[in-house]
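Asker: Output the structure for:
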Amino acid sequence: MQPLVSIIIPTYNSKKYLKETVNSALNQTYKLIEIIVIDDGSTDGTETMFTNFEKQGIACYRVKNGGASSARNYGLSKANGDYIQFLDADDILHESKIEKQLQLMQLHDADICYSPWIDFKVSINDYQDEFKFSRLDHGTMRTGKELMSSFGMDNWFINTLSWLVKRDIVDKAGLWDVDIINNNDGEYFSRVLFYAIRVVCCNEHLAYYRRTPNSLGKLNSVLKIEASFNSYQKIETLLCSCNDVKLMSYPKRMYYMQYKRIKKNYPNLAKRAAKNFDRIKAPSFLSKKKYYWIFINRFGLYNGTKLYTFLQPIWGLLKRN
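Answerer: Have a look, this model is predicted:
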């Protein structure tokens, strides 16, 4: 008997994108799916699309605005699937995503499958960037904790829409944290990976991520910075229970990435991120940058970066002479 896959689509004021997103779910080559759309209190007339959606068999709900995480939790409460696909209202699935990932998961008895994706702004045919993993990754089995260690040591990540997850792993991970408005997906999928024993990669571009000017992922306010910082602390606390030094490279990387992204506009908060990077005594992908790593270890991330940056032009001048 084939398993049911639930595709959960939270939406807030994304009416202009929603039809294309829903169609990418409807047009899946794997047909045993249910599509759940949750309108998170939109003010752009999103609910006017529901009559047509419901005629196509889509379950539509309108809830009081509570944020994307709250809408996803509501979607989970309505989902009957054996597998879960989270899909934001402006992103797009390749037509064979569910079929190819599900086949690979069943072949390897995997808990989770991920795939590379393509970044775009207007059309998927006019893409900005593509994320491709090593061909060695295709079908390779890892635990969720091994994957998180790789995030820290190899400096990469996986987008939310790339995952297909077994429902029992979703249930173990619990609900999305409604108090986190930035990196809520990173915090949530850290819990998912924490419980995943078998994770497999389907190394084909099977998803399209739309980059919009108002992306929540941008750290352009104190509120977003604080929310992401709190998410890193939650992830760190979760992983500390494993007593695995290499695993701690994952939250260490996140503190570094926040430092790097906000050091110009929010120097005091950048210093806090840098101190937390220094505090975690774990390996880092930055060790591959030999001289930079020496400065960081000697002076700390914040001061070491400033000194290293200051000296770089001098070294370049000496080399030329």
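Asker: can we go C-alpha only for contacts and neighbour counts from here?
Answerer: Fine.
Asker: and E95, how far is that from T29?
Answerer: Distance of E95 to T29, computed by Cα to Cα, to the nearest Å: 6 Å.
Asker: Between those two, which has more neighbouring residues?
Answerer: E95 (18 against 14; other Cα atoms under 10 Å).
Asker: So which residues of the stretch 1-150 of the chain form strands?
Answerer: Listed in chain order, the strands of the stretch 1-150 of the chain (DSSP state E, counting those that start in this stretch) span 5-11, 33-40, 59-63, 83-86, 92-93, 112-114, 118-120, 127-130, 141-142.
Asker: residues in contact with the first one?
Answerer: Residues lying outside strand 5-11 but in contact with it, judged by Cα atoms under 8 Å, 6 or more residues apart in numbering, are 18, 25, 32-40, 42, 68, 71-72, 75-76, 79-89.
Asker: Kindly calculate the angle that it makes with strand 33-40.
Answerer: Per axes from the mean of the first three to the mean of the last three Cα atoms, to 10 degrees, the angle that strand 5-11 makes with strand 33-40 is 20 degrees.
Asker: so D185 touches I158, yeah?
Answerer: No. Contact criterion Cα atoms under 8 Å: D185 and I158 do not qualify, at 10.0 Å.
Asker: Before we compare anything, build this one as well:
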Amino acid sequence: MLNELSVVIPAYRSEALIARTLESILQEGVLAENIIVVEDGVFDNTKATLDKYNIKHIVQAKNMGAPKARNVGLAEVKTKYVMFIDSDDFVSDKLISGLIEVANSANADIAFGPWRFDGDKMKTGTLRYPPALTSSEWVLFWLNYGVIPTCSVLWRVDSIRSICGWDERLKKNQDGEIVIRAFLNDFNIGVSTQGYSTYWQHESQHRVSDAHIIDRDFTSNIVYELIMSKAANVKQRHYSYEIGRYCCKESWMCFSNSYIEGGASWKSRAQAHGYSKKGYSLATNIFGGLFGYKFGAKVKHFLFPYFKKLIYK
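Answerer: Here you go, the predicted structure:
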């Protein structure tokens, strides 16, 4: 069963942690020949670690970003399924076999499994389990209530190729954009409760997922336009309201990072969807009520680092 799956690992300054990632994948039973590491520019001694393993190592001459690296790896995949696991994340307790089993039994195009947060200077988080939802419900869940890390997501190779893989323009939230694109294309969805992945958080200045607010806003606008153009029930009251909540959340993010033009644009969209609250959650509604929309966002942004560790418990 595990010979049906390949793992693509985008690597960027990864020498410190990639061995742990590889060992966890091999211990799950994935064949070494089906592990593809795409080094996104050579900036450290990652190669010395990779030379110890009989895996495929592709080197990009310069840093092109994680989506490009994942697509380069995807082009080399010859198996039925693929996972994209970042070089600092790892898997445990038969997560991968559970995902394959669910994908086969449900004829799924995409399957989700459990995960937890862990990382530098933070407590190990509790296990989180993906809910069983319809495609339209998944869109709203992903927008407003949480995401599932790529290390707990399995794709049918033909299916991810059918939506043209990862959007290489994106520097932020690429994993959110691609799964929403999958939901909007009515992919069959499977959910596994077996095993878990660990999504590693750290403070390195080289962390791949760090990006400026403009990069986040660029992706968020693409996601919004996708939903508005493809979601069949976008005009339904509840659905529109939840999209409005998403717009409110993006407005807060822009205002908190002093991107006033973007914040105003998202706030206008939220109101157009009938969302009139001053925040997108209990906390932001309180901050908005006490300090107003823009200043409330700034206050939350200032306080968030102090509560970040609690969020990921």
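Asker: And the TM-score between them?
Answerer: TM-score for the superposed pair, counting by TM-score structural alignment, normalised by the length of structure 2: 0.78. Supporting figures: 287 aligned residues with a Cα RMSD of 3.4 Å.
Asker: thinking again about what came up before, D185 and I158 of structure 1: which is more packed in?
Answerer: More crowded of D185 of structure 1 and I158, by other Cα under 10 Å: D185, with 20 against 15.
Asker: Work out for me the element the aligned residue in structure 2 for the more buried one sits within.
Answerer: D185 of structure 1 maps onto D175 in structure 2 when the alignment is built from TM-score structural alignment. Element membership for D175 of structure 2 (DSSP states H and E) is helix 174-184.
Asker: Can you check which part of structure 1 the helix or strand just after that helix sits on?
Answerer: Using DSSP H and E, the next helix or strand after helix 174-184 of structure 2 towards the C-terminus is strand 189-191. Alignment of strand 189-191 of structure 2 against structure 1: residues 199-201, by TM-score structural alignment.
Asker: on average, how far is the matching stretch from the matching bit in structure 2?
Answerer: Here the mean offset of stretch 199-201 of structure 1 against structure 2 after fitting is 1.8 Å, by mean Cα distance after the TM-score superposition for structure 1.
Asker: For whatever residue of structure 2 lines up with Y83 of structure 1, list the residues it contacts.
Answerer: When structure 2 is aligned by TM-score structural alignment, Y83 of structure 1 is paired with Y81. Y81 of structure 2 makes contact with E4, L5, S6, I100, L154, W155, R156, V157, according to Cα under 8 Å, 6+ apart.
Asker: Tell me how many other residues surround the first one.
Answerer: Other residues within reach of E4 of structure 2, judged by other Cα under 10 Å, total 14.
Asker: The fifth one too?
Answerer: For L154 of structure 2, the tally of surrounding residues (other Cα under 10 Å) stands at 27.
Asker: Now do the same for it: its match in structure 1.
Answerer: Counting by TM-score structural alignment, the partner of L154 of structure 2 is L164.
Asker: what's the distance between that match and R142 of structure 1?
Answerer: In terms of Cα to Cα, L164 of structure 1 sits 15 Å off from R142 of structure 1.
Asker: Over to L269 of structure 1?
Answerer: 35 Å.
Asker: same question, Y291 of structure 1
Answerer: Y291 of structure 1 is 32 Å from R142 of structure 1, by Cα to Cα.
Asker: again, but for E236 of structure 1
Answerer: 20 Å.
Asker: repeat for D177 of structure 1
Answerer: 26 Å.
Asker: hey, where'd the helices end up in the stretch 51-200 of structure 2?
Answerer: With DSSP state H, counting those that start in this stretch as the criterion, the stretch 51-200 of structure 2 has helices at 66-74, 95-106, 135-144, 157-162, 174-184.
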